[in-house]
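[1] I would like the atomic coordinates for the input below:
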Amino acid sequence: MEASFKRNTKPRLDDHPGATAASLFTDDLILEILSRLPARSVHRFKCVSVPWRDLIADPANRNKLPQILVGFLYMTVSDNGGGHHFASVSSDGAAAPFDPSLPYLHDYDKDEGIIQVNSCDGLLLYRRYKKNNSVTPLMKEDYFRFVVSNPITGRWVELPPLPPKPAADRSSRITSLAFNPAVSSDFHVLHFEQTFQEKYNTGVNIYSSRTGAWSHRDNEMAEKVMLFFRSRCIFVGGMLYLMGSLERNDGQHLLLGVDMEGKVWKTISLPYGRRFGTIGSLQGCLHYVIASFDDNNQISWLELWCLQDCDSKELVLKHTASYNKLMSMTRKEYMPVEIHPDCDTIFLVSCRGDTLVAYDMRHQKVGHILNLEKSNIQQFLPYVPLFSESLADADGQ
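    Modelled structure (predicted):
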């Protein structure tokens, strides 16, 4: 029986002293397996062996493998317009992998400027505008055009003009990008409308790169949701989420979600009612980070909540960390602004706006502390490189 068992047992790696995982599988098979894993796991697997390290680091394979967060794009405001900057989260503090001002989008017209709007899995959404020194770039709403770009490849596409507003009292200043390269090379841009007076959402204009056109969908929910200006927008599980509040119920904060056809709308309640937090995508799940307060109205805890099931309407508490412990390590007051896409780390900006700090919620440890340019807008766009050449219907370089 023992001899029979040994004959039918598959050889182990240590049965062959010179064997490695890379030698037992073809490179194509290893790449196929790695492409289905989270980016953080892929980069940890560089330590498996020298062949795996070389395979993962090979530039020819970068467009097949998920990439990690390399930093944040942000803007500063001045009388002459906006400045474009990059804050690196890499251990060596590497410079931006591209010029953050994306000169190819506006160098041919010196009277034009661009504003960072949103980012999603390697693509960036910008708004072009005509320069006017009498107002700041964020106030410009006339004569603008949306542009989607992959800054690594330099390819971009300018979207057609938005469709005429269906009613004179509707306006919007909330636009977002939705893209998942693991599912499709197509992307969507969603431009939310709201009433001019009451400020509640009435519908959405959706651009599809597949059709190259905008479509309009009314919000037919019974609840009237007022959207927050410059709300963080997150694309997860085929739905785009942004923050707002109910017109009723004393303005309780919630998430508004809509699918890419504008047919499915839903709301998700947020903890602590009218307190402000921020949302993000972490390993394919929607997360929410918020500061909780004690009886003296002082910040006491940082909390990370998770929407574990896309069909659920309830967030679950995942981590709690002491705010005083963070303060003792940094000696500055911070507020959460972003969530790392691959690990339980949040990013917080100092109240003076001069530094951005990474804080590991699981182990309650401070990581990177990044110095920021003064007069920044404090909207930070996470950037994960996308090495694929595909940009649906690109009409740029």
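
[2] Going by C-alpha atoms from here, please, whenever you check contacts or count neighbours.
    Will do.

[3] In terms of helices and strands, where is A392?
    Element membership for A392, per DSSP states H and E: none, as it lies in no helix or strand.

[4] no no, R40
    R40 is located in helix 39-44, with elements delineated by DSSP H and E.

[5] which parts of that helix are buried?
    By neighbour count, with 16 or more other CA atoms under 10 Å as the criterion, the buried positions of helix 39-44 are A39, R40, V42, H43.

[6] looking at this, D28 is in a strand?
    No - using DSSP: H, G, I helix; E, B strand; the rest coil, the secondary structure at D28 is helix, not a strand.

[7] what's around it, how many residues?
    The number of residues packed around D28, counting by other CA atoms under 10 Å, is 11.

[8] just to revisit the earlier point, right, and the helix or strand after the helix holding R40?
    helix 50-57.

[9] helices or strands up against that following helix?
    In terms of contact count using 3 or more CA pairs under 8 Å, 6 or more residues apart in numbering; DSSP states H and E, helix 50-57 is assigned no packing partners among helices or strands.

[10] one more time with 10 Å, if that's ok
    Helices and strands touching helix 50-57, as assessed by 3 or more CA pairs under 10 Å, 6 or more residues apart in numbering; DSSP states H and E, comprise helix 21-24, helix 27-34, helix 39-44.

[11] Can you convert these into CSV and add a column each for distance to I152?
    Rendered in CSV, the data for the helices and strands packed on helix 50-57 read as follows (distance: least, CA to CA, whole Å):
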stretch, distance to I152
helix 21-24, 29
helix 27-34, 21
helix 39-44, 18
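
[12] tell me which strands and helices the helix holding R40 is in contact with?
    The helices and strands touching helix 39-44, judged by 3+ CA pairs under 10 Å, 6+ apart, are helix 27-34, helix 50-57.

[13] from the chain's centre, how far out does stretch 153-171 sit?
    21 Å (CA atoms, centre = their mean, to the nearest Å).

[14] Also stretch 324-344?
    The answer for stretch 324-344 is 18 Å, by CA atoms, centre = their mean.

[15] Here is the second sequence; please produce its structure so I can put it next to the first one:
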Amino acid sequence: MDHKEEICAAKLTDDLVVDILSRLPFKSFCRFKCVCKSWLTFSSDPHYCQKLPKVPAGFFYQDSDNSAVQLVSLSKNDEGIDGTLSFLPDYEQLKFIDCCNGLVLCEYRSNHTSPDILRFIVCNPATREWRILPDTQRDADNFYYKTMLGFDPSRSPHFCVFNFHEKRGTGNLVLGTRRVEMFSSRNSLWLVNSDLWDPENNTISVSVRPHVFLDGFLYAHSDLDVLVLEDVVAEAENIGVPPSNWTIKLPLHRIDCMADHCFRGCLGQFSGMLHYAVAEEDGHTVLIWSYADGNPHGWTVEHRLSMRNALGRDDFVHYEDGWIWTCNYEIIAFDLEREVLFLIDETTNKLLSYGISTRKVDEIKDGSHWYMYYVPCYSKLPDQEPY
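    As a prediction, the model looks like this:
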């Protein structure tokens, strides 16, 4: 675009720009969102988002026997998205790990893979591109791995992977995270950090519940907190420098009972802000909170959703042994751009969607799986760097 074209484009009003974007095929709109932050903000603006193309979404899952990865699509406009990842080498032996903003992370195995190494592969099901990450070594026995993918196409074409090494003791007792390996696609390096937390005085245990990657920071569940961990750029001057990290206290923090899976709350993002959806103590209402650093109280309630209306019953919460809080539905994702909350109803064993504005409930699928919310991204993966 030359200087004159830039001036002409700058004179267009937001209404005209949105009208133009609304006429684009959804694949083109997805690509443009990745390269123009001002156009990306239109998708988060309640006044404009309903006029813009809706990108198809769905849920990736894999059965417990590690059979083929599958995609439950929520749209008819999903042509070209390979939900079984059949374009990957040895795709029958993949273990689905995570997905983030259109990219998918799997543990990569073949008949020749040594049991002493961890090997990951990152792919884009919409463009059918993939990258095999360099191998990393497994620890000794009694270590478990929780691996998360970080990708924000509006910020950078590069992705990162966080591999948390968690120590377990007798009786599978969690002793906390001992180190974190962090991979950057910028130059295909793993950086190891083993001194982020003092294991004697500050035990960190990261949950595999849905996380958020926003502005170069990973936001992940840790007990009743949100662990915030900075993505490290794998450059020479950063090697040996630990990334910034801190915790944010979650709302509805209770100390008089043990909450099942951190109240079964769920992290999300919208309009560049961290959000959190969680059930109240009686399970009758789900609150969706937004978090802002400048807010003296941190969290602000944005939505209150009645689960009585959604599920048609009143009995949600039970206490085991008088103090272990359990709920018979689970929030697995929410999308404020599309104004929808996703639930697993454990009473009927169904995956459901609940319209935040419409209050409409739709059944998506029977059966309970570990579902990961997926919205495709059509930006290209960065070129493979040598390693």
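
[16] Name the stretch among the helices and strands packed on helix 39-44 of structure 1 that sits most buried.
    helix 50-57 (a mean of 16; mean count of other CA atoms under 10 Å).

[17] hmm, who's touching that helix?
    With CA atoms under 10 Å, 6 or more residues apart in numbering as the test, helix 50-57 of structure 1 has contacts from 20-23, 27-28, 30-31, 34, 42-47, 49, 58, 61-62, 64-65.

[18] who touches whatever residue of structure 2 lines up with G257 of structure 1 in this structure?
    For G257 of structure 1, the aligned position in structure 2 is occupied by V228, per TM-score structural alignment. Neighbour list for V228 of structure 2: 212-213, 217-222, 244-248 [criterion: CA under 10 Å, 6+ apart].

[19] From Y329 of structure 2, how far out is D282 of structure 2?
    Spatial separation of D282 of structure 2 from Y329 of structure 2 under the definition CA to CA, to the nearest Å is 12 Å.

[20] Identify the contacts common to these two.
    A shared contact of D282 of structure 2 and Y329, defined by CA under 10 Å, 6+ apart, is any residue touching both; here these are F316, V317.

[21] Between the two, which has more neighbouring residues?
    Y329 (22 against 14).

[22] these two touch, right, the more buried one and T347?
    Yes - look at Y329 of structure 2 against T347 with CA atoms under 10 Å: they come within range, at 7.5 Å.

[23] what sits in contact with each of these two?
    Common neighbours of Y329 of structure 2 and T347, using CA under 10 Å, 6+ apart, are L311, F316.

[24] quick one: which two of the buried residues of helix 39-44 of structure 1 are the most distant?
    When the buried residues of helix 39-44 of structure 1 are compared pair by pair using CA to CA, the two farthest from each other are A39 and H43, 6.4 Å apart.

[25] what do the two both touch?
    Counting by CA under 10 Å, 6+ apart, the residues touching both A39 of structure 1 and H43 are L65, P66, Q67, I68.

[26] and which of the contacts of V228 of structure 2 is nearest S379 of structure 2?
    Top of the list for closeness to S379 of structure 2, among these and by CA to CA, is F213 at 17.0 Å.

[27] Over in structure 1, tell me which residue corresponds to that closest one.
    When the two structures are superposed using TM-score structural alignment, F213 of structure 2 falls opposite F235 in structure 1.

[28] Just to check, that match is in contact with L256?
    No - in this structure, F235 of structure 1 is not within contact of L256 by CA under 10 Å, at 11.7 Å.

[29] These two: which is more packed in?
    F235 (25 against 22).

[30] Other residues contacting the helix or strand hosting the more buried one?
    F235 of structure 1 belongs to strand 233-236 when assigned by DSSP H and E. Outside of strand 233-236 of structure 1, the residues within contact range by CA under 10 Å, 6+ apart are 118-121, 174-180, 190, 240-243, 255-260, 278-287, 310.

[31] and it, which residues are buried?
    C233, I234, F235, V236.

[32] Stretch 26-45 of structure 2 now?
    26-27, 29-35, 39-40, 42-44.

[33] Closest one of those residues to R138 of structure 2?
    So of the buried residues of stretch 26-45 of structure 2, ranked by how close each gets to R138 of structure 2 (CA to CA), first place is C34, at 35.3 Å.

[34] What lines up with Q269 of structure 2 in structure 1?
    With the correspondence set by TM-score structural alignment, Q269 of structure 2 lines up against S281 in structure 1.

[35] Also P157 of structure 2?
    The pairwise alignment with structure 1 assigns P157 of structure 2 to S185, based on TM-score structural alignment.

[36] Need the three-state assignment for its match.
    Assigned with three-state DSSP, S185 of structure 1 falls in the coil class.

[37] Now for it, how many residues are close by?
    Under the neighbour criterion other CA under 10 Å, S185 of structure 1 is assigned a count of 15.

[38] OK, contacts around it?
    Taking CA under 10 Å, 6+ apart as the definition of contact, the neighbours of S185 of structure 1 are F179, S209, R210, S388, E389, S390, L391, A392.

[39] How many residues are close by the third one?
    The one in question is R210 of structure 1. Counted with other CA under 10 Å, residues neighbouring R210 of structure 1 total 12.

[40] I288 of structure 2 versus the aligned residue in structure 2 for it, what's the distance?
    Structural correspondence for R210 of structure 1 with respect to structure 2 (TM-score structural alignment): R186. Shown here: R186 of structure 2 relative to I288 of structure 2, a distance of 35 Å by CA to CA.

[41] same question, S73 of structure 2
    Using CA to CA, one obtains 25 Å as the distance from S73 of structure 2 to I288 of structure 2.

[42] Please say which of those two ends up with more neighbours.
    In this comparison of S73 of structure 2 against I288, neighbours counted by other CA under 10 Å, the higher total goes to I288 at 24 against 18.
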